[in-house]
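**Q** Kindly generate the corresponding structure for this input.
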Amino acid sequence: MKQFLAKFHKPLAALVIAVFLCFVAVFGYLHGAFDYVEYKLYDFRVKLFANSSRRSNDIIVVFLDQDSLNWADQNKHWGWPWPRAAYAEIVDYMRLGGAKSIAFDVIFSEPSIYGAADDAAFARASSAYGRVAQGVLFNLQTGITRSWPSGLDKPVFDPRSFGASLGNYSLSEEEGATAGQFPIPELRNSAGVIGSINGKADSDGIFRRMRLFTLFDGRAIPGLSAASLLVTGESKEIIDNPEAKTIEWGNYTIPVDKEGKTLLRFKGDLERYPNYSAMHILQSAEAVARGEEPLLPPENFKDAYVFFGYYAPGLYDIFASPISSLYPGVGAHITMLDNLLTGDFIKQSPQWLDMLLTILPSVLIILLVLFSSRIRLTVSGTVLIFALLFTGSVAVYRFGIWVPMAAPLITAIFAFIVATLYGYATEGSQKRYIKGAFSRYLSPKVIEELIDDPSKLDLGGEKREMTAIFTDIQRFSSISEGLQKEYGEDGPRALVNLLNLYLTEMSNIILENEGTVDKYEGDAIIAFFGAPIWTERHAALACRSAIQMKKKELELKAQIMDPEGAFYSPLGKLIEKGIIRSERPLYTRIGINTGDMVVGNMGTPDKMDYTIMGDAVNLAARLEGVNKQYDTGGILISDFTRNQIGDEFILRGLSRVRVVGKKDPVRLFELLELREEASQALLDMAGLWDKGFKAYESKEFLEAKNVFSTIWQRDNNDTVAKLYLGRCEKFQASPPEPDKWDDGVDNLTEK
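**A** Below you'll find the predicted structure:
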């Protein structure tokens, strides 16, 4: 597989991957492969915004609930079904209150068990009101009427403008195309309008859409929600707008899909609408008849569109909606009417936009994965694309647009996986090379940055400003010779163990400070800061490393000089003879310089080292040796380094020197401590030193001598102060000649 993928050039591979995935995605989209997941993600959006969306204030719900059944049984001695006279009272109360209409989500398809007079009472109330919408259900199992009832002259839509698209509103056999279940003649004839209560679920069994009207026997039968408006006198003329994919009905604009269905914006539970129990309506009607104050004043229903439905155990008319799997059946009609009144439908995004959203993010992810050399950019860019797809789809729903989420997200996920696998197969070797090649002399943090962004790694030679550090153990040659002499064949083993301990501890410090270990030369360490990864703090990190190395010496001293430790026994003879000094068994001298250096892979094609070279590197090496001539505490830095490190450290200036082979003098500074860790005594000494050294370079040797003497008396281990004290005494006794003073520059004769 790797060989197969490797033969593709990266751009061609990206093109092949993109074309293949996009083809699969588009094919899957067009054939409904993403529908199930998309429906669930759509329902998530519905629930997220349902309760915060604006609902119509003109809709009221009346439920025949369990409380109503119990009340009727106890107080009216009504069993089930209720007498139609009860519904007549409810209709009369709506008429009294001035409701715009009342729609019954109930099919009264059988005569009342209480006799013809009972049906007549309901019919009289309906006729008197004139704005009752009765329901019809088209269903092959329960429907018995194959055509529109003869003589039934009720308002239906006039769809003359629809042309060929009118067929989209016909019911399929699955939906009950050939048979209708109508109310009994008395009730359908007395109704103001007959409305279809049909609906069809999506492929996952959830109802999300309704039709404005349904074709039956050549008539455009309004849905129950549209019937609630038609019965109030709304126009019957509707106009098809196929370009906009809408139906124009008076002041209403209804978006439709290719099957003539409208996507509903559910507004949450029906509790959001004013809803009353049928029991309370009947009680209020009786109170009004007795001249008493009703529980529900008729005025509550003024100009309201009222829906009546069942909601009691055993009577449940329920369906699965995006809001709930047990949503009252009347809720679909209420939602449709709400959307009509508020103009708040959901529109599906055009197919071309769906395709673009499916293809474009995946292409971007493929480009990111294959062509970005920075892992963090790839990951963050991919996460951003996913976040935009998700949040964008959620946000536009808030504005009434259903933008697909499943197809773009799933395709983008596969694009990321495929591109990543290809990248791993073809480029993983590069990352493994970086890790293997640099793990010995770069810190894990730096290696991870290189793996993140291999472009930072320029293995060819380049010139850049960096800081070099050279270390050397004082008198290590004597220690090596002594071990050979005193321990014979065991000497090299003890030497290697000691040196490995030292080099490991010191190298770890360099790596932890983002430095690069160039090489080991015996006991010496050569390292640099600022490559392969550039950092502006290269000088400060080198100085910090040097101070930490000197502190690590003290810890190693305790380990080496511990009589119970692993090193004391093999080194005992050298300690007794003073070859290894007990006060400082391993004493490191360090030289640091900053400047332009050449860095890169150097060597032959078979053996190369990532190393540095240049005059600035050589000066760092010289400064390491100069420590001995000034008897410092172990760390010398150049003025080039001093200019880079600010006030982060405590230093003291020393003489300017001309190193061997250089004409221009270099100012020396002894690096003493991190400022944040300096004692007050050290701070006082540094301030006093600056005063004394300024006097020294001004040839005010008496003043300088007094200062150096004070420092020496306070700390007899300060050999640098002792050195300059001796110089002041010498120059005070025999002042230097002007041509030999040379502004205090020391000319060094040793490397």
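**Q** C-alpha from now on. contacts and neighbour counts both.
**A** Will do.
**Q** ok, longest strand in this protein?
**A** Across the chain, the longest stretch assigned as strand under DSSP state E is strand 588-603.
**Q** In contact with Ile711, which residues?
**A** 685, 688-689, 718, 721 (CA atoms under 8 Å, 6 or more residues apart in numbering).
**Q** Please flag which of those sit within helices.
**A** Residues of the contacts of Ile711 located in helices (DSSP state H): 685, 688-689, 721.
**Q** Just among these, which is most surrounded?
**A** If you count neighbours using other CA atoms under 10 Å, the busiest of the ones in helices among the contacts of Ile711 is Ala721, which has 25 neighbours.
**Q** My guess is that residue contacts Gln713. True?
**A** No: using CA atoms under 8 Å as the test, Ala721 is too far from Gln713 to be in contact (9.5 Å).
**Q** Neighbours of the residue lying closest to Pro298 once chain neighbours are set aside, how many?
**A** Leaving aside its sequence neighbours, Pro298 sits nearest to Gly97 (CA to CA, 6 or more residues apart in numbering; 4.1 Å). Gly97 has 17 neighbouring residues, counting by other CA under 10 Å.
**Q** From Asp338, how far out is Gly97?
**A** Remark: distance between Gly97 and Asp338 (CA to CA, to the nearest Å) = 21 Å.
**Q** go on, Ala686?
**A** Distance, Ala686 to Asp338, using CA to CA: 83 Å.
**Q** Which of these two has more residues huddled nearby?
**A** Asp338 (25 against 18).
**Q** Quick check: that one is in a helix.
**A** Yes: looking at Asp338 with DSSP: H, G, I helix; E, B strand; the rest coil, it is inside a helix.
**Q** Might one say that it is in contact with Arg55?
**A** Yes: contact criterion CA under 8 Å: Asp338 and Arg55 qualify, at 6.7 Å.
**Q** three-state assignment of Ala103?
**A** At Ala103 the chain is in strand, as set by three-state DSSP.
**Q** Could you also give me the structure for this next sequence, so I can compare it with the first?
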Amino acid sequence: MPPPSTSRMAPAGLASGRRRILSPLRRFGLDRLAALGLLMLMMAVYAAEPRPVEILRVKVFDLFQDIRPRIVTVRPVTIVDIDEASLARLGQWPWPRTVLADLVEALFAAGAVVVGFDMVFPEPDRVNPATLAGMLQGLDSETRRLLLSLPSNDAVFATAIGGRRVVLGRVAQPIAAHAQPNPPLKSTVAVRRTTDAPKPSATAIVAPGLIRNVAMLEAAAAGHGFVSLYPEPDGLVRRVPAVLAHAGTLFPSLAVELLRLAFDRPVSVVTLDRAGLRGVAVAPGFVIPTDGHGRIWPYFARRDPGKYVAAADVLAGTADPAMLKGKITLIGTSAFGLHDIRPTPVERAMPGVEVHAQIIENAATGTFLARPNYMIGAELTLLLGGGLLLIWLAPKLGAGWTLALFLSVAAGAAGTAWLLFSEHRILVDVSYAILAMLLLYTFLTYAGYTREQASRQRVRTAFQYYLSPAMVERLAEDPSRLALGGETRTVSILFCDVRGFTSLSESYKDDPTGLTRLINRLLTPLTEIVMRRGGTVDKYMGDCIMAFWNAPLDDAEHARHACLAAWEMQAAMGPLNRELAATAAADGRPFTPLTVGIGVNSGAVVVGNMGSDQRFDYTVLGDDVNLASRLEGQSKAYGVGIIVGENTRSFAPQLAMLELDRIRVKGRQEAVRIYTVLGDEDVAAGNEFVVLVAAHGRMLAAFRAAAWVDARTALSACRDRVNGFTLGGLYDVYERRLDRYQANPPPAGWDGTFEAESK
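**A** Here you go, the predicted structure:
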């Protein structure tokens, strides 16, 4: 035989390979897979640090500082404030530089260590004597000559600052400006770099342009520092450059330069490694930490009026000497009209000069905020770990417990971040990780909800014709009660069949539609009874109803409900026949009353969706199902409407049941006791039923003992005690058996079991 064609085997092999690939994915879950992709995307976004992520991060750090701002414990800096009161006393700004010279003289006379100007003087004084001589009209020649002979205000100011520790400001510009007639730039920043470190200008913030002081002042000052604060995109001042790069060289900020001079050092030393700038050492052991771009992250305090002294008071000699002696003094302004008011994380309006002062305070107390380079990795690890935990546990725990897990992780992360800030001044951003995990939780919860709703809809679709609407909703609320594919359960099965259906069909051979209407009118109320009693309608087989209890929903009283449903179905036949008779009379059609036989049995069966890949039904299979069908078939032979098996009787002993016989149905070797249902618990408690049961028991005992005369006497007593119970047909059956056995006794060893000859 030739080998099988590989082309025919390919589709099967391909399908097998696809199943091997998809099977683990299904076990992992498509929801989890999508959530894992979402997690990877969010991690990539965080690592890229787009502006929204950065804004979120710094806003959280702002909140930390606003909740717990730095407490001022020492004041190494005094701010000489050009405030509104000083402007009122000395005139509008700018003041003549002779006034500033007097201010410098007064500060050093009071014992100031270093004096810094939070301002720049890029143009000559507008009230220099020579300038006035040229501007003022009507001056006599002598006055003009005297003005021209006086030194310029800039020269007076240069003389005052010359040879003293005075730092003048410089301003960074975003574009390169025309060169000013100034001495060559001299940097007071040295760089210590590792071999793999980038160029300083590649990591530090670059100032393409530079506004300097007039040449005379530039040459006289002992130091120069940038006063530019570089607010962030939202306008807040959070991080301040310690150094700026200009023309490939690093230059210090105002605060760094003041500290250098305070320590009387020739240069400040910047450390540079592969990660960028690491810090600025203004003296041995005195290092200002920076981020990789050379920015300082100050720990801000609230605005501190205690470090301010009015410039007018210093000039008048009325300032507190203790505020100036041994202090670094910063000359700046708090006047709103001079436009140097900046928002910070802790204040909406803080004079720019105080920002520089707070940087020096941070340096003196070692309270700078730190955000180590490894924090990005730590935050990504938190996101990865928390995200994977949610992805793994959310489908297992459900929304409520997963929310508790998320809140625990979020609270732990937030608590850790706060502890690191409040105790160690380390900035950790857990906000993005928490929001990302919240998004994952929301996605997984929504996906689970959507999947659950789809599952519920599938249950509704699958069972809307099997169960009552209320039971369908109960099952839809908890689809886990439904084991699809087959499970073993103890159920009670009911078969209900119309007697004489063949002859009934023949009478409708010319009107099949009429037969359909008739059957529907019969099956509808019977089905309603089944559903009302909590049963599952398995199927309709022509004129037959098959139903069962205790699946898919648990029903501890399944046998009782099945028996009561059977009893109520028989009771419903009377009113139904009267309705059908009235309809037949109206149509001029003869009518034969309909009767049904019902069989009920209980036992362990297999229940679930069974069938082919194209079509399947939720049904039950098993020997006890077959027995229920056989019992329904025997109901006519025993002259009763209902027959139930002994298992059902044992599950519902409280009902009014009467033993019929011990029978071996066709196709089974084992004999079973069978019963009929005569009523509910109230009937069972009634005297008529109790008396009947006693008489009936004596009749069966005599019959099974082959005491035919005693059995006949007991049978007569039973007929006298029927009292409305429809048992005449049953006792007719025993009457005929007694006649037969008296004429032809059963063989020796007979135990009273009846052998059924038909299904």
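**Q** returning to that earlier point: put together JSON lines for the contacts of Ile711 of structure 1, with distance to Glu729 of structure 1 on each row.
**A** What follows is the contacts of Ile711 of structure 1, written out as JSON lines (distance: CA to CA, whole Å):
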{"residue": "Met685", "distance to Glu729 of structure 1": "20"}
{"residue": "Leu688", "distance to Glu729 of structure 1": "18"}
{"residue": "Trp689", "distance to Glu729 of structure 1": "17"}
{"residue": "Asp718", "distance to Glu729 of structure 1": "17"}
{"residue": "Ala721", "distance to Glu729 of structure 1": "12"}
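**Q** Now the two most distant members of these.
**A** The span of the contacts of Ile711 of structure 1, defined through CA to CA, is set by Leu688 and Asp718 at 13.6 Å.
**Q** Helices of the stretch 451-600 of structure 2, start to end?
**A** Secondary structure of the stretch 451-600 of structure 2 (DSSP state H, counting those that start in this stretch): helices located at 469-477, 501-507, 512-532, 558-587.
**Q** Tell me which of those sits nearest to Arg489 of structure 2.
**A** Proximity to Arg489 of structure 2 (CA to CA) singles out helix 558-587 among the helices of the stretch 451-600 of structure 2, at 11.5 Å.
**Q** Which neighbouring elements make contact with the closest one?
**A** With contacts defined as 3 or more CA pairs under 8 Å, 6 or more residues apart in numbering; DSSP states H and E, helix 558-587 of structure 2 has these neighbours: strand 487-498, helix 512-532, strand 544-549, strand 596-611, strand 642-645, helix 646-651, strand 672-679.
**Q** And the contacts of the shortest one?
**A** Looking back up the chat, that one is strand 642-645 of structure 2. Under CA under 8 Å, 6+ apart, the answer for strand 642-645 of structure 2 is 563, 566-567, 597-602, 628, 631-632, 634-635, 672-677.
**Q** at 6 Å instead, please
**A** 598-601, 631, 635, 674-676 (CA atoms under 6 Å, 6 or more residues apart in numbering).
**Q** Mean deviation, that strand versus structure 1?
**A** On superposition with structure 1, the mean distance recorded for strand 642-645 of structure 2 (mean CA distance after the TM-score superposition for structure 1) is 10.6 Å.
**Q** Same question for the last one.
**A** Taking mean CA distance after the TM-score superposition for structure 1, the mean distance separating strand 672-679 of structure 2 from the aligned residues in structure 1 is 9.9 Å.
**Q** quick one: buried residues of that strand?
**A** Neighbour counts using 16 or more other CA atoms under 10 Å place 672-679 of strand 672-679 of structure 2 among the buried residues.
**Q** Compute the inter-axis angle for it and strand 596-611.
**A** Put simply, strand 672-679 of structure 2 runs at 120 degrees to strand 596-611, going by axes from the mean of the first three to the mean of the last three CA atoms, to 10 degrees.
**Q** still on that earlier bit, quick one: which of the helices of the stretch 451-600 of structure 2 is nearest Gly641 of structure 2?
**A** Taking CA to CA, helix 558-587 is the member of these nearest to Gly641 of structure 2, at 6.9 Å.
**Q** Quick check: next helix or strand after the helix or strand hosting Arg27 of structure 2?
**A** Element membership for Arg27 of structure 2 (DSSP states H and E) is helix 6-28. As assigned by DSSP H and E, the chain's next helix or strand after helix 6-28 of structure 2 is helix 30-48.
**Q** And the contacts of that following helix?
**A** Ile391.
**Q** one more time with 10 Å, if that's ok
**A** By CA atoms under 10 Å, 6 or more residues apart in numbering, the residues outside helix 30-48 of structure 2 that reach it are 25-26, 29, 49, 52-54, 376-377, 379-381, 383-384, 387-388, 390-395, 432-433, 436-437, 439-441, 443-448, 451.
**Q** Give me the buried entries from the residues you listed.
**A** 53, 376, 379-380, 383-384, 387-388, 390-392, 394-395, 432-433, 436-437, 439-441, 443-445, 447-448.
**Q** Now flag whichever of the contacts of strand 642-645 of structure 2 is closest to Gly279 of structure 2.
**A** Gly279 of structure 2 has its nearest neighbour among the contacts of strand 642-645 of structure 2 in Asn601, at 87.6 Å by CA to CA.
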